[in-house]
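Asks: Take this sequence and fold it.
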Amino acid sequence: MSEKVNITSKGIQKVLKNYNERQAIAEYIWNGFDANADTINIDYVANELGRLDSLKIADNGYGINFEHLQQKFDPFFESEKAIQIVAPKHTSKMHGRNGVGRLTFFTFAHNAAWRTTYQDEKGFHRGMIQINTGGLNSYEAAEEAITETQTGTVVTFTNLRISEIDFEQGVVPFLINEFCWFIELNKHKEIQVIVNGKALDFSANIKSKEEFELLYADTGFRFKIKYVHWKEGLHKELSKYYFLAGGEEIYKDYTTLNKKSDDYFHSVYIDSDFFRDFDFKSFENEGQVALFGAAKSAPEYRFLIKELNEYLKNKRKPFLKEYADRLIDTLEQDGILPGYATERERDVSKLKLTGLIKVLYEVEPKLFSSLSIDQKKMLVRLLGLSLKTGDKQDIFNLISEIIQPDEDEEKDLRVSLEFGVLSLES
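Replies: Next comes the predicted model:
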């Protein structure tokens, strides 16, 4: 059986131009998890020159039903508009998008072959699907004799354009950061990714982890919390709350500290019976009430989010102080900090200025990450001038106009300025 998809092979490569070999290999792993696999085996063999001769990715999921082949391998695109690789917004299930990821092998190999075993009401079936880079818009599929009664899929890639070093030093670390949050989310399922017989250590990206409980005394609902602070970013997943009931994910959403441009990467997993009949969407329109179960307007939910937001802010503070010190070192190395005529001026004025910069960074890290060197230099000179000529209220007003703090940040800012930076003697 031979089938063609809607656009040309070159057109498909153009559509999928946002993928590289690391993202492509991750997509095959996502395909396995989407098929309810709990184990992904990646096996490769390198030749004497250090190039990969073969690469296999196997999963023990439910396989590829040949009745659904067209929807699995035909992306259904009428145009050649490039796809943005975006993670699901409110659920971690079904990460793949209609088989698009299955065609990304062209980024690292010339040929791909799927040998799959699936089960339907008639029993077990086995088949082979083959595609090559020159013909991404067509695939060859054939059913084979059954030799086993265990569902799953093995994808074999040949004529590879990736080295062993690239795989070990590039792909493997990428996979750890790509899936570490997902592994924590499904810890009770004991899912794993095994590379050449050795399970990947996803804890390598964990900076710190804490587990605790929150109790809403009025109704007795308990919330089991697992907080993870990651060393490096989670790619498209970003920092999120995961709401679970009995270990199963119900919903996920961004934390209030997501996208703060401060490299504070974190995940918070919240497990409670409270979420079994929870309506996460009813509160999107003020005044709308959930017909069944609780909603975001419930006092338990308000209590939970308030406690967690405060918890994250407290966890973030020492992290920001550490990075604020690094920022000062960077500003000094880049020649952004001003020079001082006397040792006395350097000791006091520089101390005040760097203290003010740290305060600004701790409230709004994005302020410095979004500026060019010349813009940073202008801002730092303006802050230095304000320290020389302005009073405390003028300085506070200037900073407030620059960063527009919320109520809590405004309080912290006043305290930091009043009893910190501006309390130093001139």
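
Asks: can we go C-alpha only for contacts and neighbour counts from here?
Replies: Noted.

Asks: How about the contacts made by the residue nearest to residue 75 when sequence neighbours are not counted?
Replies: Computed as C-alpha to C-alpha, 6 or more residues apart in numbering, the closest residue to residue 75 that is not its neighbour in sequence is residue 100, at 5.6 Å. By C-alpha atoms under 8 Å, 6 or more residues apart in numbering, the contact set of residue 100 is 72-75.

Asks: just so I have it, where are all the helices in the stretch 1-150 of the chain?
Replies: Remark: helices assigned in the stretch 1-150 of the chain by DSSP state H, counting those that start in this stretch are 9-15, 21-34, 69-73.

Asks: looking at those helices, which is buried most?
Replies: Stretch with highest mean neighbour count among the helices of the stretch 1-150 of the chain: helix 21-34 (a mean of 22; mean count of other C-alpha atoms under 10 Å).

Asks: Which secondary structure elements does that helix sit against?
Replies: strand 52-59, helix 172-185 (3 or more C-alpha pairs under 8 Å, 6 or more residues apart in numbering; DSSP states H and E).

Asks: Turn these into JSON lines, including distance to residue 107 and mean neighbour count.
Replies: Output for these, formatted as JSON lines (distance: least, C-alpha to C-alpha, whole Å; neighbours: other C-alpha atoms under 10 Å):
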{"stretch": "strand 52-59", "distance to residue 107": "14", "mean neighbour count": "21"}
{"stretch": "helix 172-185", "distance to residue 107": "16", "mean neighbour count": "20"}
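
Asks: Indicate which one of the ones you listed is closest to residue 260.
Replies: With C-alpha to C-alpha as the criterion, residue 260 lies closest to helix 172-185 of the helices and strands packed on helix 21-34, at 19.1 Å.

Asks: contacts for that closest one?
Replies: 22, 26, 92, 190-192, 200-205, 232-235, 242, 249, 267, 269.

Asks: With stretch 32-43 instead?
Replies: By C-alpha under 8 Å, 6+ apart, stretch 32-43 touches 29, 55-63, 93-96, 152-153, 189-197.

Asks: one more to line up against the first:
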Amino acid sequence: MHSLTVQVDGDHPARLVRSPRAGLTELIWNALDADADVVDGGLEFSTLGAVERVLVVDRGHGMSPDDVQQGFGALGGSWKRTTRTTRQQGRRLHGEQGKGRFAAFGIGDVVEWCTVHEDDPATETRIRAERHNLRRFEIITAPAEGDVGTRVFVVSVNEAAGKQLEQDSLIDTLSAEFAIYLESYRHVEISWRGQKLNPGALQVEREEYDLEVDGLDDRPQLVVIEWRRQVDRALYLCWCACAPATTARPCAFTSACDSARGRSPCPGGCPPAPLLLSRRNDFSGGEGGFERGIRRQKLIEADDAQ
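Replies: Down below sits the predicted model:
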């Protein structure tokens, strides 16, 4: 066994701990960034009925010893910083700063990663860390107990986190979070507690609008989705069929566009394609909000073009 001490540059690890739902979301994003086609998440309960352990299992390419050293040894040291797409399938990467692993500590006090890399399927690397010392990661190499991919276990789950992750509405929150990704990469499956995410089942109405943008030959598309249930509203500015490049509140559409213009384009050279997610009757508030929201959006586009 050996250990890695995180080399901190600017950010303190404790500030990177997030809410339980955000922590779960980051674990799933990490699995997708490893080219996992199947990601399964779930809960294990104690004899008293409390959440005892949270697990996320993926069938991605796993982490090599170099990946572990680079990804866990320093903040911002992730291999994702040097590329825009995943290693094998060329999907759009979500993370790039190497900070997502700390988000899991918003769920529980101890996190363990068990990973088997595709180049060495007989060997498993186990990385363990505790919340009271986020700078130290213990590394163990042992015979593989699982298939190629990564298994993440979060234990010492705090009571509040357990209650949040038990909520039935979480499956809808996750479906909305990964809607763009699952629509873009239809062979990918994400499941939570045995139920597969199905964003399409939550959509009441969907409208697509081709936009005209000066300087672009190809027309970006605005997709407005009205959800059957309440979800967090957000505006996603995407590069073609990729993961979101910029996220903002609907009222910040024009500023988000300005921000996105300064970003590097899709690796395939595609123009930006904004996607707007709204919740039922609350795009602009009240009954008929969906239609009024569309009219308001068109006024914003017109003002932005002038």
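
Asks: quick one: TM-score?
Replies: The TM-score (TM-score structural alignment, normalised by the length of structure 2) is 0.67; 266 aligned residues with a C-alpha RMSD of 4.8 Å.

Asks: Out of the contacts of residue 100 of structure 1, which are shared with structure 2?
Replies: Contacts conserved in structure 2 for the contacts of residue 100 of structure 1, using both residues aligned by TM-score structural alignment, their matches' C-alpha atoms under 8 Å: none at all.

Asks: between the residues you listed, which is closest to residue 159 of structure 1?
Replies: residue 73 (20.9 Å).

Asks: tell me which of the contacts of residue 100 of structure 1 is nearest to residue 137 of structure 1?
Replies: residue 74 (8.0 Å).

Asks: top helix in structure 1 by residue count?
Replies: The longest helix of structure 1 (DSSP state H) is helix 299-333.

Asks: And the next helix or strand past that helix?
Replies: Counting by DSSP states H and E, the next helix or strand C-terminal to helix 299-333 of structure 1 is helix 343-363.

Asks: quick one on the thing from earlier: please flag which of the contacts of helix 172-185 of structure 1 sit within helices.
Replies: Residues of the contacts of helix 172-185 of structure 1 located in helices (DSSP H): 22, 26.

Asks: So among the contacts of helix 172-185 of structure 1, which ones count as buried?
Replies: 22, 26, 92, 191-192, 200, 202-203, 205, 232-234, 242, 249, 267, 269 (16 or more other C-alpha atoms under 10 Å).

Asks: hang on, the earlier thing: export the helices and strands packed on helix 21-34 of structure 1 as TSV, with columns for distance to residue 5 of structure 1.
Replies: Listed next are those as TSV, based on distance: least, C-alpha to C-alpha, whole Å:
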stretch	distance to residue 5 of structure 1
strand 52-59	24
helix 172-185	29
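
Asks: Out of the ones you listed, which is closest to residue 329 of structure 1?
Replies: helix 172-185 (27.8 Å).

Asks: what stretch of structure 2 does that closest one fall on?
Replies: Taken onto structure 2 by TM-score structural alignment, helix 172-185 of structure 1 occupies residues 171-184 there.

Asks: now do the same end-to-end measure for the matching stretch.
Replies: In terms of C-alpha to C-alpha, to the nearest Å, the two terminal residues of stretch 171-184 of structure 2 are separated by 19 Å.

Asks: before we move on, what about stretch 158-178 of structure 1?
Replies: 24 Å.

Asks: roughly how far is it from the heart of the chain?
Replies: 19 Å (C-alpha atoms, centre = their mean, to the nearest Å).

Asks: Residue 240 of structure 1 against residue 258, yeah?
Replies: Yes - counting by C-alpha atoms under 8 Å, residue 240 of structure 1 touches residue 258, with 7.3 Å between them.

Asks: picking that back up, can you state the direction angle for the longest helix of structure 1 and helix 343-363?
Replies: 150 degrees (axes from the mean of the first three to the mean of the last three C-alpha atoms, to 10 degrees).

Asks: Show me which positions of helix 299-333 of structure 1 end up buried.
Replies: Applying 16+ other C-alpha under 10 Å to helix 299-333 of structure 1 flags 300-301, 304, 308, 312, 316, 320, 323-324, 327-328, 331 as buried.

Asks: what's the farthest-apart pair in those residues?
Replies: The widest separation within these (C-alpha to C-alpha) is 44.9 Å, between 300 and 331.

Asks: Give the full set of residues in contact with residue 288 of structure 2.
Replies: residue 281.

Asks: ok so, going back, of all the helices of the stretch 1-150 of structure 1, which lies closest to residue 49 of structure 1?
Replies: From the helices of the stretch 1-150 of structure 1, taking C-alpha to C-alpha, the stretch that ends up closest is helix 21-34, at 19.6 Å.

Asks: Give me the mean distance between that closest one and structure 2.
Replies: On superposition with structure 2, the mean distance recorded for helix 21-34 of structure 1 (mean C-alpha distance after the TM-score superposition for structure 1) is 0.4 Å.

Asks: and that helix, which stretch of structure 2?
Replies: The aligned range for helix 21-34 of structure 1 is 20-33, by TM-score structural alignment.

Asks: chain center to the matching stretch, what's the gap?
Replies: Using C-alpha atoms, centre = their mean, the offset of stretch 20-33 of structure 2 from its chain centre is 5 Å.

Asks: Compile the buried residues of helix 299-333 of structure 1 into JSON lines and extend it with columns for distance to residue 146 of structure 1.
Replies: As requested, these are exported to JSON lines (distance: C-alpha to C-alpha, whole Å):
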{"residue": "300", "distance to residue 146 of structure 1": "53"}
{"residue": "301", "distance to residue 146 of structure 1": "52"}
{"residue": "304", "distance to residue 146 of structure 1": "52"}
{"residue": "308", "distance to residue 146 of structure 1": "52"}
{"residue": "312", "distance to residue 146 of structure 1": "53"}
{"residue": "316", "distance to residue 146 of structure 1": "55"}
{"residue": "320", "distance to residue 146 of structure 1": "58"}
{"residue": "323", "distance to residue 146 of structure 1": "58"}
{"residue": "324", "distance to residue 146 of structure 1": "62"}
{"residue": "327", "distance to residue 146 of structure 1": "62"}
{"residue": "328", "distance to residue 146 of structure 1": "66"}
{"residue": "331", "distance to residue 146 of structure 1": "66"}
